[in-house]
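Asks: Fold the following and give me the result.
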Amino acid sequence: MKRVRFAPSPTGYLHLGNARTALFNYLFAKHENGSLILRIEDTDLERSKKEYEEMLIEDLKWLGIQWDEGPDVGGNYGPYRQSERLEIYYKYVDKLLKSGDAYYCYCSEEELEKEREKAIAEGRPYRYSGKCRNLTPEERADYEAQGIKPVVRFKVPDKTVIFEDIIRGHVEIDTKEFGDFVIVRQDGMPVYNFVVVIDDALMGITHVIRGEDHLSNTPKQIVIYEALGFNIPQFAHLPIILGEDRTKLSKRHGAVSVRALKDDGFLSEAVFNYLSLLGWHPKDEREILPKEEIIKQFRIEDVNKSPAIFDRTKLRWMNGVYIREILDLEELTKRSVEFFEGFGYKADFEFYKKVMEAIRDSIETLMDIKERAKVFFVDEFPFTDEIVAEVKSDPNFYKVVEIFYEKVKGLDKLTKEDFKTITKEIQKEYGFKGKALFHPIRIALTGESSGVSLDLLVEVIGIERVKFRLKRFLEYFG
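Replies: From the prediction side, this is the model:
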């Protein structure tokens, strides 16, 4: 069985780049009838926080990603937090020390800095000199007597590491480019490039799908796999995600975390759909696809090498399609309630549902509710200086509103059909039509020159509120 993992560090919100990585691992596992493992890489004790882990899990679930094993669901290969696996790591550190594939290094920061400065002066990339590679037991004892705490370094063999990346193809990297690297810090904490190998090997990971920023780590990990006699997984390094200005996606491009998109009113299905197209596309070039269809068509071999561009405008468009055409009204309204309430628009569910039905064709995210729904909730809106001037300059403006008010003031209900019937009567009796008829009514009812269809508006807000708004206009300008 094919097994993949998503292994985030709980040091902040789930970035879109990491979310895309999680998504592609999920799609691969589902397409191949394999397993997805969620592993929490929390060995950075200073920056890792439990609340971030909880938010990561919450955001992944919101996005629609489910895993088969993990810290919250268990599994046969736990623990699934690195902070709970330290004894396992130390066992393999000891194994490498005994085999001679690792050694204690007592070099101080000052010594290492001098080596770096020398390398820079000679115009060559820095690589640790290997000074502590062959210390005698006596030399080690002397360092220990001085109270110097060592790091543990992996003894890198001189060779060219070769592997076939599923996305990038043939890769060759000479180990001279990085030299002996640290696998355990002075404080006794094993480092990423070491623990990730132990975890992936013991958890039976067959494919490592991750961002291309990890490409330089891969040869370091391969030599550890080889030293410990582990099976080496297949690697697939995903292309980087860029902003529309072709620079690396960052906060200056706006909301770049899953949490921020959720808060901005994007739907999880739309975000799932959009992220799946960042570096991959279906054979038929469709852009709006349900999750099941994406899983069916997804092949990791079809992922592009070139960077993917995060286009917020396109994401908004796609989200709008999901709002208008895909989510049913009941579900859309359920997800909208917290936005209505957050904007101070208080009503019962059925009223929210009527408003959503009226505005869904004109919004792209649920944040758009704030402006689009305002006319359904605010009865005492201001009349701008521009509107005041317009009303005063056209005597028919006030007259139209007055006529309309006289037509509706005796009614106990006002449906869309009633509105159409009344406006037709006004056209026939007084000759007002088009903008001359509907613009004054709109201003009286909304204070705005454009917006939702008036027949929808009057039916949703009800006759009493229609009367209130019309009477308020007439008193204001009378």
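Asks: contacts and neighbour counts: CA atoms only from here.
Replies: Noted.
Asks: Distance check, Val256 against Arg85.
Replies: 31 Å (Cα to Cα, to the nearest Å).
Asks: Of these two, which one has the most company?
Replies: Applying other Cα atoms under 10 Å to Val256 and Arg85 shows that Val256 carries more neighbours, namely 20 against 16.
Asks: please give me the structure for this one as well, since I'd like to look at both together:
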Amino acid sequence: MTTTRFAPSPTGYIHVGNLRTALMNYLIARKAGGTFILRIDDTDPERSKEEYVDAIKQDLEWLGLHWDKVERQSDRLDRYAEAADKLREMGRFYEAFETPTELDLKRKKQLNMGKPPVYDRAALNLSDAEKDALRAERGNGVWRFKLDHERIEWNDGILGDISIDAASVSDPVLIRGDGQVLYTIASVVDDTEMGVTDVVRGSDHVTNTATQIQIIEALGGQCPRFAHHSLLTGPQGEALSKRLGTLALRDLREQGVQPMALLSLMARLGSSDPVELRSDMAELIEGFDVNRFGAAPTKFDVQDLFPLTAKHLQSLPLSDVADAVEDAGVPADLAEPFWAMARENITTLADLKGWWELCRDGAEPLIADEDREFIAEAIALLPDGPFDGETWGTWTKAVKEATGRKGKGLFMPLRKALTGMERGPEMAALLPLLQVIRARG
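Replies: This is a model prediction of the structure:
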């Protein structure tokens, strides 16, 4: 069975970069009728916060990305300890004691010599007595996985054939000196024991994948299929990394972005398929293929979400937005005609309030001096209420016959006088909602 996972660290809010990973893994699982796991990677006790765990779940639920089960790495520390012991017994795990400053000096020396800045495995030459002395002086060392110096190869679902020389990569640290288990081994143990078959993540993890493939094989696990999606940039190709904090999903939600608009964009952005608004999750699932995504950096512009949001809102019946219409102050008996009028003229639901204020309170008329007599004559011809969808046509026909005006010279002055705007909703739909005019009728 196809099994995927989304594995956020609860050290902050989900942003659009995280969403790309979550959505791809979700769609793969759902298209195959498989399992989607939400795994909370909370092995860092200092930075992991329960409030972020709750926020992650809220954001996924808002988008409709429902998981089949939740796992937490903090509940599985014993499994990682067992894996570490197994690697030690195999001679693939060793303790190293260099300080960050010493490692930095080693890297600079290697670079000056034209060599790749790879850890030199000096710790492998330490005697037991030397290790004891270093522990006494510095505390426990870090634990590194000893890579086999051979080529690591796999066929990536997005990047194609990948081949990395393990000798060009430092032996990865899997456990810190303070005992904290790091992502590199925890993820391997979890993916193996949870039967994860497909892993999609950012292209910044390619080197991690190479080392993790060797760890998986050392522990006797089955390697999942890997795919590494491109990283997002800003609309001009600029790095998004420093702006991701302002692109948190909850911020987008606060700005009025609709879930289906966001999902429709993120499910196709960077692929060979056009970005088109989809009506529901089933459409997104049916058309998704991770192999259709490219390796080039992918431009993301938050402004692209608002036309999609507007188009999505236009398709919704009143029942889907009834709470927002009520919150805008619209009386229940006017909700249906109000929504029919307003939905073609809003970008987000927050715009409803402004349209209802226009309907309720009217607007400062925009009347040119040359139109004053015309407007006065037109208002005098306004038929008695109640008004309906036919009133505008009946009224303007009468005004045309009485004044001789037609076309733009007829309609534009009337619109500006009634709404204070040069453009907006169809006047046939808006006129019955204008409370001041209704009261006159």
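Asks: After superposition, what is the TM-score?
Replies: Aligned and superposed, the two chains score 0.90 in TM-score terms (TM-score structural alignment, normalised by the length of the second structure); 440 aligned residues with a Cα RMSD of 2.7 Å.
Asks: any chance you could map the helices in the stretch 301-450 of the first structure?
Replies: For the stretch 301-450 of the first structure, the helices defined by DSSP state H, counting those that start in this stretch cover 312-321, 329-342, 349-359, 369-372, 374-377, 385-393, 395-408, 416-430, 435-446.
Asks: which position in the second structure aligns with Ala145 of the first structure?
Replies: Alignment note (TM-score structural alignment): Ala145 of the first structure maps to Ala136 of the second structure.
Asks: ok, average deviation of the longest helix anywhere in the second structure from the first structure?
Replies: Counting by DSSP state H, the longest helix found in the second structure is helix 16-31. Once fitted to the first structure, helix 16-31 of the second structure is off its aligned match by 1.3 Å on average (mean Cα distance after the TM-score superposition for the first structure).
Asks: If you count contacts, what does that helix end up packed against?
Replies: Contacts defined by 3 or more Cα pairs under 8 Å, 6 or more residues apart in numbering; DSSP states H and E place helix 16-31 of the second structure against strand 3-6, strand 35-40, strand 198-202, helix 259-266, helix 281-286.
Asks: deepest of the ones you listed, which one?
Replies: Among these, ranked by average contacts under mean count of other Cα atoms under 10 Å, first place goes to strand 3-6 (a mean of 26).
Asks: just checking, what packs against that strand?
Replies: Packed next to strand 3-6 of the second structure, using 3+ Cα pairs under 8 Å, 6+ apart, are helix 16-31, strand 35-40, strand 198-202.
Asks: If we use 6 Å, what do you get?
Replies: The contact analysis (3 or more Cα pairs under 6 Å, 6 or more residues apart in numbering; DSSP states H and E) places strand 3-6 of the second structure against helix 16-31, strand 35-40.
Asks: Nearest approach to Lys408 of the second structure belongs to which of these?
Replies: The closest approach between Lys408 of the second structure and any of those, judged by Cα to Cα, belongs to helix 16-31 at 45.2 Å.
Asks: Distance from the closest one to the middle of the chain?
Replies: Chain-centre distance of helix 16-31 of the second structure: 9 Å, with Cα atoms, centre = their mean, to the nearest Å.
Asks: Stretch 406-423 of the second structure now?
Replies: 42 Å.
Asks: Stretch 321-332 of the first structure too?
Replies: 21 Å.
Asks: Pull up the distance across it, start to finish.
Replies: First-to-last distance for stretch 321-332 of the first structure - Cα to Cα - comes to 12 Å.
Asks: ok, residues contacting it?
Replies: Contacts to stretch 321-332 of the first structure, defined as Cα atoms under 6 Å, 6 or more residues apart in numbering, come from residues 360-361.
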